[in-house]
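In: With the sequence up front, the predicted model follows.
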Amino acid sequence: MNTKEYLEQAADIDELDEKILKLITKNARIPFLEVARECGVSGAAIHQRVQRLLNIGVVSGSEFVVNPQKLGYNTCAYMGIYLDKAKFHTQVVEALRNIPEVVECHYVTGQYAIFVKIQTKTNKHLKQLIDQELQDVEGIARTETFISLEMDFKRQVPIK
């Protein structure tokens, strides 16, 4: 089994792992000793379990999440991208990676080849980005853009 297959395989986790995951995904800054108290085990056991969950790829680090609106990024849009040819996929993704306002990029099935999430300061900023950067990427045949009016919720996958 290669590394990619290993990482895509569902991890073997037990009830203690699930309880730990529920606690740390609600609050990534929760002290391990508090998690240990909630779980009824030692702090060392929690540290070892979290390290194991990191090592097997169930969780990947921790991060602070920036609120885009607090930094003036008030327009959230999704864009379906049609490619001239499938062979352009890698080169288009690399070009998109160099546009900071493109915050997510997915290779998808269906009518689009690529689907991206874009955060811009205004609708005018979005239009500029489309006209001056995205439409100039070699390999993109055309795009279809959807502006999000409001995000009702966002969550992680359920932990049993």
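Out: Received the coordinates, thanks. Numbering: from 1, shown residues only.

In: Every contact and neighbour count from this point should use C-alpha atoms.
Out: OK.

In: Centre of the chain to the strand or helix carrying residue 124, how far?
Out: Secondary structure assigned from DSSP states H and E places residue 124 in helix 123-132. Averaging C-alpha positions (C-alpha atoms, centre = their mean, to the nearest Å) puts helix 123-132 23 Å from its chain's average.

In: in whichever helix or strand comes after it, what's buried?
Out: Heading C-terminal from helix 123-132, the first helix or strand you meet, by DSSP H and E, is strand 140-148. When burial is assessed from 16 or more other C-alpha atoms under 10 Å, strand 140-148 yields the following buried residues: 140, 143, 145.

In: next up, a second structure to put side by side with the first:
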Amino acid sequence: MKLDQIDRKVLDILQANAKITNAQLSKEIGLSPAPTLERVKKLEQHGIIQSYHAQLDREKVGLGVTTFIQVSLTGHKKDVTDSFARRINEIPEIIECHHITGSGDFLLKVISKDIASYQKLLLECINEIEEVANTQTMVILSTFKESKVLPIPY
């Protein structure tokens, strides 16, 4: 699907406020409500808009520690990678998993209640995955920018 300027504006607005009403969205993009709704539905049907989420305050829900873990695997064959990915997807505290280049194989973003719960997760879950050769943890001290908004190219 080729995106035009109006589609891009719709995406920018929805990323900033997914709770916006169709009436307000139509005013902001300069179309009537019916064609605005058609555009949003088309963006959803083509998989450009994949879902809508509530962004939570981690600390207010009791998740005070964020870490990145660089993981090296025991091998690089497809079955090793696939098995590791399946196991990682079973652990809810791992909110992101990226296959990377460099000295490690994967980069995990992990959210935990506190350091003790993180340590338990690392020792009893992640390091127990058969395909994990070693890990290196980076604890996030503070975050200066964290955005879920994609910069839509114009």
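Out: Sure, I can see it. Just so it is clear, the structure is predicted and the values come from calculations on it, not from any experiment.

In: hmm, back to that, average gap between the helix holding residue 124 of the first structure and the second structure?
Out: Once the two models are superposed, helix 123-132 of the first structure sits on average 1.2 Å from its counterpart in the second structure (mean C-alpha distance after the TM-score superposition for the first structure).

In: Could you confirm residue 68 of the second structure falls within a helix?
Out: No: residue assignment for residue 68 of the second structure, taken from DSSP: H, G, I helix; E, B strand; the rest coil, gives strand, which places it outside any helix.

In: My guess is it contacts residue 107. True?
Out: Yes: with contact taken as C-alpha atoms under 8 Å, residue 68 of the second structure and residue 107 are classed as touching, separated by 6.6 Å.

In: ok so, going back, can you lay out the buried residues of strand 140-148 of the first structure as a markdown table showing distance to residue 31 of the first structure?
Out: Putting the buried residues of strand 140-148 of the first structure into a markdown table (distance: C-alpha to C-alpha, whole Å) gives the following:
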| residue | distance to residue 31 of the first structure |
| --- | --- |
| 140 | 47 |
| 143 | 46 |
| 145 | 42 |
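
In: Give the aligned equivalent of residue 42 of the first structure in the second structure.
Out: Residue correspondence to the second structure (TM-score structural alignment): residue 42 of the first structure is matched to residue 32.

In: how much space is there between the nearest residue to its match once chain neighbours are set aside and residue 18 of the second structure?
Out: In space, and not counting its chain neighbours, residue 32 of the second structure is closest to residue 26: 5.6 Å by C-alpha to C-alpha, 6 or more residues apart in numbering. Going from residue 26 of the second structure to residue 18 of the second structure by C-alpha to C-alpha, to the nearest Å gives 14 Å.

In: likewise residue 74 of the second structure?
Out: Taking C-alpha to C-alpha as the measure, residue 74 of the second structure falls 42 Å from residue 18 of the second structure.

In: what's near enough to touch the aligned partner of residue 141 of the first structure in the second structure?
Out: Matched by TM-score structural alignment, residue 141 of the first structure corresponds to residue 133 in the second structure. Contacts for residue 133 of the second structure (C-alpha atoms under 8 Å, 6 or more residues apart in numbering) come out as 71-74.

In: what's the closest of those to residue 127 of the second structure?
Out: Lowest distance from residue 127 of the second structure to the contacts of residue 133 of the second structure (C-alpha to C-alpha) belongs to residue 71, with 9.4 Å.

In: Looking at the first structure, name the residue matched to residue 98 of the second structure.
Out: In the first structure, residue 98 of the second structure lands on residue 106 (TM-score structural alignment).

In: my read is its match is in a strand, agree?
Out: Yes: Residue 106 of the first structure forms part of a strand when assessed by three-state DSSP.

In: That one: neighbour count?
Out: For residue 106 of the first structure, the count of nearby residues is 12 (other C-alpha atoms under 10 Å).

In: Quick check: nearest residue in space to the alignment partner in the first structure of residue 110 of the second structure, chain neighbours excluded?
Out: Under the alignment (TM-score structural alignment), residue 110 of the second structure maps onto residue 118 of the first structure. On the basis of C-alpha to C-alpha, 6+ apart, the spatially nearest residue to residue 118 of the first structure that is not a chain neighbour turns out to be residue 102, at 4.5 Å.

In: Now do the contacts for that neighbour.
Out: Neighbour list for residue 102 of the first structure: 96, 116-119 [criterion: C-alpha under 8 Å, 6+ apart].
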